[in-house]
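>>> Task: produce atomic coordinates for the following.
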Amino acid sequence: MDSGGPSGPQPPPKVRAYKKTPAPLLIPSLPLPPPPEAASYRPLASIQPEATHTLPDVSNSTPEFPHTQPRLRGVRQNAAEKERQKFEKMEELLKSLPFDNLGDFLAILFHNRPHGEPDRRGTTHGVMVARFLHGLDNIRMSDILPLIYHHRSGYPSINSASSDEQDLMFATHGSADEICNARPYMSTWATRLVAVEVRRQVGRLTKDDPTDPTHHVHLCAAANERSKAHVVTWRDLGHWSLKKLESRYWRRGAGDLIMFITEAAAAPAFEDGVAVVRARRPHPIIQINAIASFIISRNRYANGELAMILGIWHFACKSHVDVKRIYCRFGNSVADSTSRNAITSMTAASLEEWRSDVRVGLEGGKMPVFLILDNVQEYFQVNEQGIGRHNELKVGTAGTSIVLDECAPGAFDAKDHHERVAKNGRRFLTPDALFDDLDLTHIGRVMPLHWARVLVEFSPHFEPLLKAIATLFRSSPIAKRRMREGRKMKVQPLGTNGERSTETQGMERAIEDFEHQMGLDPELAKAFLFWIRGDGASYANILRLTKYCTPIRNFPNKISTPEIWHTGATDLNSTSENHYGPATCSDPSSLSKCSSTAGLKRPSNIKSCDYYPTVRNLTLIWTAHVLDCWRVFFGVEDLRVHIESLAAKNELPDLDAILRDAKQLTERYTSQAAILRSLSTRTSTNPALANKIPKGSPWVPPVAAPSSNAGEEDSDMPGLADIVEGADAARPPPPSKDSDAPKVHEEKDDFDGDRVLRNSQIFLTDFGWWIEFASAVPEGDIGRVWEIMKLWIFKFAGSSHQNYMSYLLEVYCLLRYESSDALRDTILDHWLLNLSGELGKWIPGDLLQEHYNRWLEDMIQRHGGEFDNKFYRQTISPNVDHFLRMKEEIETAFSLKRRSKTHTSPHQRDELRLLLTMFKEEEVHLFREGRSMGHAAVNQFARGVRRLEAGKLKDWLDKSSCVGDFIAEIHRLAADTPAENPANTPADNRNITMHPESEPPIMNEPNSHFPRPPSSQSTHSTSSESSRSTSSNESSGSAKSFVSELGAVDPNEPEDDGDDRSGCRLASGSTMAMWSDPETARMEHFDEGYGEREEEEENSEDPVGQEEEIPDPKINPYLDEEQVV
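Below is the predicted model:
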């Protein structure tokens, strides 16, 4: 193109030709733009090649460039012009519509032909409507409906003739066709449409979920053989959860409509379209409750969603019958009768499953279960007495079957056990062998750790060491035989019966009933031993049965062990009896004086005390003794101030240093040699002793105050003498010579020891063993428990509880002489129970049974009847474990934080401060020559060693070995062979190894607390005696050496009254228990009553003293935070 413009005729412009393949774009030659003065464009057709072109006026029009092609697009318009043109066209369209009104037009536009009739719409009509309804256009129904609903003309004004339709928004009644205005009609139409859909969805939820085979909407309480309904089982309840129910409602609802509506109604607020869930009363739980009520309202048999579960939960919680009726009317629960029938059906199913498992185990060649039993009793009062209606003691027997989950093959082989019993290896048991079997090395290691724990818990500055101490308790060498972590044992309570287990014949019938309930086939079980456990009286009766019924009913196949909790409770009674002293005792080492100083209640009967209060008080006093010993060791006036000063200087000792100091303190205050030295000034103050107790101030015996002269009247306070005489007359008389109360101890004239110091040493030793026993149980360390029980053999021998000495000797001989390695390991591994699998929640079996008994006895008070009737045998007793656990499971399912059962006792800091002040002022833990203040505790361990050595063990062996002789004679007659002389039978002196890494008891280690026999090179000086008692490496100890050196009788020791109190009833005291903290192993009190802290009324007519056992403990000293159970 020439810049000056065309100079002559030009060929016509070439138009772009389109072929199958696009041709290159040909741009025609354009003339030069017109000059600036040109006013307007000319038409494109008038442009000539030789014409002069000028620029158009762009002031009020869109600039256009001349083209040789016709314009394909219209003139560009802005949005306002387009909107205006649309409204103009709409106006023209509506005027030209051949319809009566807009409604007529819309009815034809959205005509929906009936099924089977021809479509009268045109093609364009049908396509355009289909595209619109399918949302294929830019404007969809979601844009149109809000315009109609929110149109100001769709809502009647207050002055219009149809103003009454303002009240018809979302109307649920009346005819919707009569509503004229659009918005009321649309809301009413939508409301009724949603109602129909909600009803349809609820109808779907009344049927089983086809995708979940465990889901059953209808849980039948009972059914006959012809019924196809699913009968409820505990497994069904175990599969139930609110989370699963919520997900099912969301999944099965068409469009989640019902959940959406209930969430919109229940949710407190929405953020970004998401419902806010509150921590308190979360709305999803309220939604599920509402929907479950809807379902059971539609279908009265659809009780499996929530009603059946809550009905059984109400029964487990012992809800009042009126509460059950109201909740049943709400649709939240089934009727009480339905709950009872369901529980009875579940009992039959669970017991049948249990019997099947037992049968399979027996057929597989092993004994799969063992039994724990106990007597149950409740005093039933009748308000309106008459013939046949009077107060009586309801008595029965309850039992629990437990799976032997870790049982080696052949462990319960009856033939092997009988052969070992026939050898009568127990005849060769001697006090020396029994004493040598004590793992004194372990005792010397673990007791300093308890003393260190007391110091660490005393000050918050040592708090970081708590976890390290807990780790030491749970690791070797302190830990001896700990149960496997995470182990959860399976139990099945059995139906109660009305037999008296305290009688021999009653025990026989009770055991046979329990065996029948468990499915122990006599033919299949005759080749196996059956392990039965119980408290002291039950254990004694089982032993009698094995003696008297050996030839019949397979009773020689029964083995038994005494239970752990009752053993510890008996030792607590023994300690209380030994250390309380006279009620008005002034000896600061006596528990009576300590209780008076700290404001603690002294038990009314120190020989059979309330369990929990006694444990709490004695633990406080023992802790105060230990802390005062630490104060004396550091040589300070105030232990707390001393620790704070060390913390300020950053000079706190580490754990190793504390343990070294604690070891010295235990050797100084809790060793048998130290207890003996306190009887003599010569042995206590010998300068050759490296670890002796410091000497205190000289002891001055108190002088009795002169009696007041009644004839002299105080001029300042006239009448004072009469008041004093009246007060003296009101005081109880002192105990008589024949009274059971402790008598005031009087020393002989030549006594130069320190009786107060000796009392405190014996108490620190005795209760220190109990502390170790109580702390080892929740940890599941049966090895530590068994070591204390072996020490208690000697301690019970020296106390008034002689029966428990026999019980522990019997189980000792069972484990050592009459059990294979597999049987011994199985017994030890199942002596403690854990039903939760959590750390620190192991409990003795008898305590578990007592928790069950408490529930049963409470039901007797509520419902009456006997323990052997159908209600207790089939409804209550077999399901008591489920009842106790169901309450916690329901709390967890409803997102409730598990209610802490830790007993929030008031702190005892003030009481501890008073005790520490008294111990410091009285110099209790310093040696003061000649001090004696009317109380003398007995070293029951030393006395027990002397008694066993003097012939008590021989007498017991003569009585207990008759069973072995009898079985040996039976075997001889069966084999027709000459009898073997038991005297020539070698003793099986296998030691009971508690832990693979444990060492045998070494008596010559420095941390041993017991003496050794003197070597040939040693002299009989005091220093040599101390050396042999703490650090001798010459020889091992024995009972004879103990008696010869340190077991000599204290010339001033009180004599035993000869009263055997082994069968005394233990008072219940409280429902508290203890568990150990999983992190710090700290003991905390726990309420296993699941919130049912009901006070028990004391009844003077209750003849419970007739029982020969400890039948009713309500406290667990080994549980801590929530359970047990």
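
>>> For the rest of this, base every contact and every neighbour count on C-alpha atoms.
Fine.

>>> ok, residue 847 to residue 970 distance?
38 Å (C-alpha to C-alpha, to the nearest Å).

>>> neighbour-wise, which of the two wins?
Using other C-alpha atoms under 10 Å as the criterion, residue 847 and residue 970 rank with residue 847 on top: 26 against 14.

>>> Unless I misread the structure, that one falls within a helix.
Yes: checked against DSSP: H, G, I helix; E, B strand; the rest coil, residue 847 lies within a helix.

>>> Can you tell me how far residue 83 is from residue 90?
Residue 83 is 11 Å from residue 90, where distance means C-alpha to C-alpha.

>>> so what's the nearest residue to residue 494 once chain neighbours are set aside up against?
Nearest residue to residue 494 in three dimensions, chain neighbours excluded: residue 878, at 4.7 Å (C-alpha to C-alpha, 6 or more residues apart in numbering). By C-alpha atoms under 8 Å, 6 or more residues apart in numbering, the residues touching residue 878 are 347, 492-495.

>>> Take these and keep only those in strands.
Here DSSP state E is the test, and the contacts of residue 878 give 492-493 as lying in strands.

>>> Need the buried ones from the contacts of residue 878 selected in ChimeraX.
A single ChimeraX command is used to select the members of the contacts of residue 878 judged buried by 16 or more other C-alpha atoms under 10 Å:
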select :347,492,493,494,495
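
>>> so can I have JSON lines of the contacts of residue 878 showing distance to residue 683?
Formatted as JSON lines, the contacts of residue 878 follow (distance: C-alpha to C-alpha, whole Å):
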{"residue": "347", "distance to residue 683": "68"}
{"residue": "492", "distance to residue 683": "59"}
{"residue": "493", "distance to residue 683": "58"}
{"residue": "494", "distance to residue 683": "60"}
{"residue": "495", "distance to residue 683": "62"}
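
>>> tell me which element residue 190 is part of?
Per DSSP states H and E, residue 190 falls inside helix 182-205.

>>> So which bits of the helix or strand that comes right after that helix are buried?
Downstream of helix 182-205, the first helix or strand assigned by DSSP H and E is helix 234-239. The neighbour-count criterion (16+ other C-alpha under 10 Å) identifies 234, 236 as the buried residues of helix 234-239.

>>> Go through the lengthiest helix in the chain and flag the buried ones.
Across the chain, the longest stretch assigned as helix under DSSP state H is helix 336-363. Neighbour-count burial for helix 336-363, counted by 16+ other C-alpha under 10 Å, picks out 336, 338-347, 349-351, 354-355, 357-359, 362.

>>> now the other sequence, so there's something to compare against:
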Amino acid sequence: AVLHAIKEQNWSFASFLYHVFQTKDGKGKPLSRSTVHAQMVSRFLGGRAENSVSDILAAWMASPDGRVPAHSPNRNLMYSTSIPYTTIKPVRAALTSFATQIIGKKVACEAESAVHISSGLHAVIEKQQPVTVFLCNNIAMRRPRTRAGVVLVRKTRPPETVIHVMTHAIAAMNFCRTDQANLLPLARGILYFGSSAPVELMNYNCRIGSMPAPQTIRRSMITLSEEEAKKITGGGFPDAHGADPETAGFLIVDNCQNYHKQNDLRIGRESVMNVGMAGLYFEAADVDPAVFDLTDKRKQIARGLRKSVTVDGLLALIDSPDSEVIGALMFIECLARLIPSLNSLLAEIRLRRSATATHVIAPGQSIVHVLASNGKKETISTELKNAMLDFAAQIGQTPGKFFKRKLPVGGDGLTYAMLLQLQLLLQFHNDPFESFEIFEPQLQVWHTKWTDIIRIFQTHWGRISGKSTNPASLGYSAGKIGRAAPSNMKKVEFYQGSQLLSVVLDAKLLDIWGVAFKTKDIFVYFETLQKAKTLPDMEILLPMARKLYRAYATARGRDHALYDVTDTSDWARTVPKGSAWVHREIEDSSLDKKAQKKPKPAGEPKKPRKPKQKLPPKQYDGDFVLAQEIDFIRDALNSRKLATAVAEGDIGRLYECIKYMLFTFAGSSHSNYRGYLLETVMSLEYESSPGLKLALLRGLVWNLTGLPDHCEEGDFIVEFFNRLLEDIVQHKSAQFDDTFIRDIISRNLRHIALLKLAWRTGTSGKPPFPNFKHASPTEKPEVRTLYKLYTDVELHHRRRHRQIDDRDTDDFAKGPSSGGGDGESDSETSTASSESESESDEDSEDEGEINFATRGSTYMVNGELIFDGRDMMTGPEDLDKFAGLVDTPSEDEDAGAEDDSGI
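As a prediction, this is how the structure comes out:
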């Protein structure tokens, strides 16, 4: 009836619909509609009718009446972007063109809003460009599949990965719209720069609009470097850290070097060692700056307590009860980690260890600023002074404007010694800044830990000239699992040395537990207990661990091993008697001294040497091999305790390890580190207030990740950034004080490293610092091999008169009576790795030698100490092409060839 009425009025159906929805006439004036007309249209367009507008549109698109014939010219009008949709007649072509053109206008409006200078990036794309995101999602992502009503999760190209791709695509389009929307393209350019991408590749990406031009990236790097400097010194930043008297910070410096080899040698183009210095500034938000008061430090020194220090007083500083608690927990931790059925105890072990900790740094991510490098040489006092003035100026401390308080300056052993020497040379200046009184030299931990590992290798390796037959020696264990002796005992690789010590210690502790449980296969033993549901708990294991620690990891246990031949003492009841020892000729460890001597240059006259009378080796009633074994376990446990304390940020136990190493270094040939640690302990104990002592210890470890149990030593972090800097300097053939290196590269090293990390983990869908164990080959086969070996030879049983070599491995006992520990001992019982009488301290470096030792870090994961030896180098290829955009000298200045790795 309605259609007939329309026809009777000589209206078309289209005219009827047009006039039904019109609200204004041809002149733009409102039309007068009846009440029924207005109500019906309002109800329909407002979505309150039984059938909505979407139903009508769907019907129009599905109706065969609106189909455009294939031969019709209107066929090309579908989804038209150029012809106005108001001029298109067919319904399907009109609707699709309408949608396309309306969305086009919306996307343009979104892009205009997104590139506004006040907008962010990722949040802007999600909030300001929802239609664009929706369209890109439809293009990039397939619809999720469902099976039996369950949505399947895609293994390849998951949605979270596609979102990253979509974000970059939209950002690239926004960048094409205006060069102001360059945040993500600029970040990509800096990433390419930090990844050493060839400049041709950067130019190509600039051409296709995915990143700015290399010159723009260079200017941005300069701006970032300037902003980073202002964050410390001020210059427009009201909260600049270094210039704020209410904040505290730590400065850690180190030398950096690379060998500049000339392929075309000429006069003036010699191959030289390129040296310089670099530094980091750490913000210490949890330290009260008042503890660094210079007046209070002077009062502490004026007490003169240093003069009354005795060896017994230094020994009394060691907290033996805490060492026993931690040692027992380390015994249990080894068992719980290697026995699968006891893994559940690891959490309780960590809890007990944390409950007894005295000083742990505050959780959270440490803020570090990389300072501009310079070309100074730390072994020359005048150049070291200029370098320190440069670093001090970068943190807002200048001769005319400085805080009258201590500024901790950390470094490796050589840096520490040179700073102390520099203070002695400048002590007669009246001004605290000119006399360097405001600086507080601080020995950092990583190089000390590395040197201690070298000492352990030198003391406990055993025979080097041939295969050792002493199961207590480190060389014996290494040979059984296919590890060769280090090529240079004075430069043991940190990561490989740490890992070998860990494996050998695990196997030995496991065998001790096997002796305690009276089993020759501890793995099968605990499998049987697990099946019987009679596994021991902490209440059973802890008393056992205490007894085992006292018997196998203390000086008293060593004395019992040498002299206790009874069966009635507590030690004898803990350490069972083994089979009778068959006497044999004792190995002469003096042969190893000759094997380690460096060959002298041809033609050098030999120095006449006074012949020594060979003394017969000392005989013991007890078990000399077991005593050597106890010495190794003591040293290895202290090394593990130090690594664990660093990872957990436990500066209290870290300091306990330092006090122990003071005596082990004194008893070895590392007399330099004896002096370093002695000065450190005396300064902290007798010339510092309790607050200053705790603050200085706080400056030894930092947490760049913010994750628990991922703290690292300050000098190790400096080494990491130095490695990045040295690679760039090497490929650029530049100097460390060149404009490009100093003003562009140095301060941006942290930004480049974090950007690479964020992009790498972001594209993989993993968190920036995943809390998972680094994928490394399993150590269980090696531990099982050594465990069986120790069980077969009854290493941890007492066998009277057992002696295989004459090495004196108790460095701790030799320390108090060493008289300075000046290298080679006159006794024939000195360790196999001691230097000849004509050579000086083990800490001395060979001039011109470059140390390429593998760096490595340690951290805790689920109670397990992880040794991470992943390479920190970036390998910049063709970075010199990009670096060539900055004018730098093409010739290297003459530099010395001295190396310092800090040990």
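
>>> Need the TM-score between these chains.
Superposed pair, TM-score by TM-score structural alignment, normalised by the length of the second structure: 0.85. Supporting alignment: 844 aligned residues with a C-alpha RMSD of 3.8 Å.

>>> before we move on, back to that, aligned partner of the residue nearest to residue 494 of the first structure in the second structure?
Mapped onto the second structure by TM-score structural alignment, residue 878 of the first structure lines up with residue 747.

>>> do you know how far that match is from residue 219 of the second structure?
In this view, residue 747 of the second structure and residue 219 of the second structure are 14 Å apart by C-alpha to C-alpha.

>>> Strands of the first structure, start to end?
Ranges of strands in the first structure, per DSSP E, are 270-271, 274-275, 369-380, 392-403, 491-493, 530-534, 558-562, 832-833, 843-844, 1072-1076, 1083-1087.

>>> Go through these and name the closest to residue 622 of the first structure.
Nearest to residue 622 of the first structure among the strands of the first structure is strand 1083-1087; the distance by C-alpha to C-alpha comes to 14.7 Å.

>>> Counting by contacts, list what the closest one packs against.
Secondary-structure packing of strand 1083-1087 of the first structure (3 or more C-alpha pairs under 8 Å, 6 or more residues apart in numbering; DSSP states H and E): strand 1072-1076.

>>> what range in the second structure matches the strand it packs on?
Aligned using TM-score structural alignment, strand 1072-1076 of the first structure spans residues 856-860 in the second structure.

>>> Of all the residues in that stretch, which ones are buried?
856-860.

>>> Most tightly packed of the strands of the first structure?
Scoring the strands of the first structure by mean neighbour count under mean count of other C-alpha atoms under 10 Å gives strand 1072-1076 as the most buried, with a mean of 29.

>>> Can you name every helix or strand that it contacts?
Under the contact criterion of 3+ C-alpha pairs under 8 Å, 6+ apart, strand 1072-1076 of the first structure touches helix 755-779, strand 1083-1087.

>>> Share the number of residues neighbouring the nearest residue to residue 69 of the second structure once chain neighbours are set aside, please.
Spatial nearest neighbour of residue 69 of the second structure, chain neighbours left out: residue 75 (6.9 Å); criterion: C-alpha to C-alpha, 6+ apart. Neighbour count for residue 75 of the second structure, taken as other C-alpha under 10 Å: 15.

>>> show me the contacts for residue 75 of the second structure.
By C-alpha under 8 Å, 6+ apart, residue 75 of the second structure lies in contact with 68-69, 93.

>>> repeat that with 10 Å
Residue 75 of the second structure sits next to 67-69, 90, 92-93 when contact means C-alpha atoms under 10 Å, 6 or more residues apart in numbering.

>>> same check, this time on residue 614 of the second structure
Residue 614 of the second structure is in contact with 590, 827-828, counting by C-alpha under 10 Å, 6+ apart.

>>> now, which of the residues you listed sits nearest residue 308 of the second structure?
Nearest to residue 308 of the second structure among the contacts of residue 614 of the second structure, counting by C-alpha to C-alpha, is residue 827 at 30.9 Å.

>>> was I right about that closest one contacting residue 814?
No: using C-alpha atoms under 10 Å as the test, residue 827 of the second structure is too far from residue 814 to be in contact (11.9 Å).

>>> More neighbours: which of those two?
Neighbour tally, residue 827 of the second structure and residue 814, criterion other C-alpha under 10 Å: the higher count belongs to residue 814, 18 against 10.

>>> separation between the nearest residue to that one once chain neighbours are set aside and residue 100 of the second structure?
Closest residue to residue 814 of the second structure apart from its sequence neighbours, by C-alpha to C-alpha, 6+ apart: residue 667 at 4.5 Å. Going from residue 667 of the second structure to residue 100 of the second structure by C-alpha to C-alpha gives 84 Å.

>>> quick one: which of these two has more around it?
Neighbour count, other C-alpha under 10 Å: between residue 667 of the second structure and residue 100, residue 667 has more, with 27 against 17.

>>> which ones are touching the alignment partner in the first structure of the more buried one?
Here residue 667 of the second structure is matched to residue 798 in the first structure, going by TM-score structural alignment. Residue 798 of the first structure sits next to 792, 805, 938-948, 1056 when contact means C-alpha under 10 Å, 6+ apart.
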